[in-house]
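Chemist: Everything below, folded, please.
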Amino acid sequence: MTEIDLVIEDERWAQLPLLTLATRAVDAAMAAAGAPDGYEVALLACDDARIANLNAEFRGKPVPTNVLSWPAFDLAPLSPGEAPGALPPASGFDDTLGDIALAYDTCIAEARAQGKTVEDHVTHLILHGALHLLGFDHETEADAHRMETLESQTLAEMGIRDPYRDMSGP
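Modeler: Okay, the predicted model is just below:
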């Protein structure tokens, strides 16, 4: 099981069972990727203004986004479409997998626009962020296919509809 260090900056997040959703999503990502247990993920639950600042600082894009992630390990595959590198077993010393940030306003607006429950959408976004921490990405078509396929399979196992192929109502 993965430990979640939850930091709530925007109190609107308190209306959701965020720690439960995060634990479920990160554990599902770890299992799907075949990653070892014993890691910690820091989750920042913030607003659009904060995530826009983070997006500007780290990606040069001064606009809000739904989720950002900062992996502690460089597990990116050597070639597009290949599997990410393996995460080493947790050692008990500074076993941080990385950090994830979520923007409340964007997440809520997207869930409503897409006809999803907020809980399902947030679970998907945390799963997505956790897969980034595990070396998955969507910069190339081949990498996007690998990541989206794993996301879709994992979400289906969690009872959440496919966000990439099922755009009909809830």
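Chemist: drop to CA atoms for contacts and neighbour counts, all remaining ones
Modeler: Will do.
Chemist: show me what contacts residue 14?
Modeler: residue 8 (CA atoms under 8 Å, 6 or more residues apart in numbering).
Chemist: Could you also give me the structure for this second sequence? I'd like to compare it with the first:
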Amino acid sequence: MSQPELSLSLQFADPRHRALLPRHKVQRFIRAALELPGEIAVRIVDAEEGRALNRDYRGKDYATNVLTFDYSHEPVVGADLVICAEVVEREAAAMGIPLLDHYAHMLVHGTLHAQGYDHEQDAEAECMEARESEILAGLGVADPYQRPLPR
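Modeler: Predicted coordinates:
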């Protein structure tokens, strides 16, 4: 199965993880989740910009890991994905997972949102999480929803 065409703009307002996220890896993660051709901008931001965007567009006064601004679902998926480097780094450390794996998850998660997937209702969340797990497994990334049982 061939992968959909992707026009990608990759921007680093916060350069701390630029070396970790070369263009070809970001493309690979997004294409794995993309069901139609896409025009997607990915912007890696600091906590200040992430907080301002989350506050202004979602009414939540904190920086979150990924924000998706979706503009079209078909025939071309058009979206901006804004990922907060500080939040992703903190979450990866807290979960004890590789930073690149968490970025892969955030890029897949945001790309699914850009295509209309949601997780506000339990049934939607189960569907979206199952799709994320399937895509990430194909990328060689551990299932983010399977946590080891405490001993």
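Chemist: Any idea what the TM-score is?
Modeler: Remark: TM-score between the superposed chains equals 0.90 [TM-score structural alignment, normalised by the length of structure 2]; 145 aligned residues with a CA RMSD of 1.5 Å.
Chemist: list the contacts for the residue most central in space within structure 1?
Modeler: For structure 1, residue 129 is the residue whose C-alpha lies nearest the centre (CA atoms, centre = their mean; 2.0 Å). Each residue near residue 129 of structure 1 by CA under 8 Å, 6+ apart is listed here: 67, 68, 69, 100.
Chemist: who are the neighbours in contact with residue 96 of structure 1?
Modeler: Contacts of residue 96 of structure 1 (CA under 8 Å, 6+ apart): 39, 40, 41, 72.
Chemist: Of the residues you listed, which is the most crowded?
Modeler: Neighbours here mean other CA atoms under 10 Å. Within these, the largest count is held by residue 41, at 24 neighbours.
Chemist: In a strand, that one, correct?
Modeler: Yes. Counting by DSSP: H, G, I helix; E, B strand; the rest coil, residue 41 of structure 1 is located in a strand.
Chemist: From residue 7 of structure 1, how far off is it?
Modeler: From residue 41 of structure 1 over to residue 7 of structure 1 the distance is 11 Å, taken as CA to CA, to the nearest Å.
Chemist: Same check on residue 75 of structure 1?
Modeler: Distance of residue 75 of structure 1 to residue 7 of structure 1, given as CA to CA: 25 Å.
Chemist: When these two are compared, which one has more neighbours?
Modeler: residue 75 (17 against 13).
Chemist: Spit out the contact partners of residue 6 of structure 1.
Modeler: Here residue 6 of structure 1 is in contact with 19, 42, 43, 44, 45 (CA under 8 Å, 6+ apart).
Chemist: Tell me the one of these nearest residue 160 of structure 1?
Modeler: Using CA to CA, residue 19 comes nearest to residue 160 of structure 1 of the contacts of residue 6 of structure 1, at 17.8 Å.
Chemist: Helices of structure 2, residue ranges please.
Modeler: 23-33, 47-58, 85-95, 99-114, 122-138 (DSSP state H).
Chemist: Specify the angle between the second one and helix 85-95 in degrees.
Modeler: Pointing back at helix 47-58 of structure 2 there. 100 degrees (axes from the mean of the first three to the mean of the last three CA atoms, to 10 degrees).
Chemist: average gap between helix 47-58 of structure 2 and structure 1?
Modeler: For helix 47-58 of structure 2, the mean deviation from structure 1 after alignment is 0.4 Å (mean CA distance after the TM-score superposition for structure 1).
Chemist: helices and strands around that helix, which ones?
Modeler: Applying 3 or more CA pairs under 8 Å, 6 or more residues apart in numbering; DSSP states H and E, we find helix 47-58 of structure 2 packed against strand 77-84, helix 85-95.
Chemist: hang on, the earlier thing: nearest to residue 162 of structure 1, of the contacts of residue 129 of structure 1?
Modeler: The closest of those, once distances to residue 162 of structure 1 are taken by CA to CA, is residue 67, at 17.9 Å.
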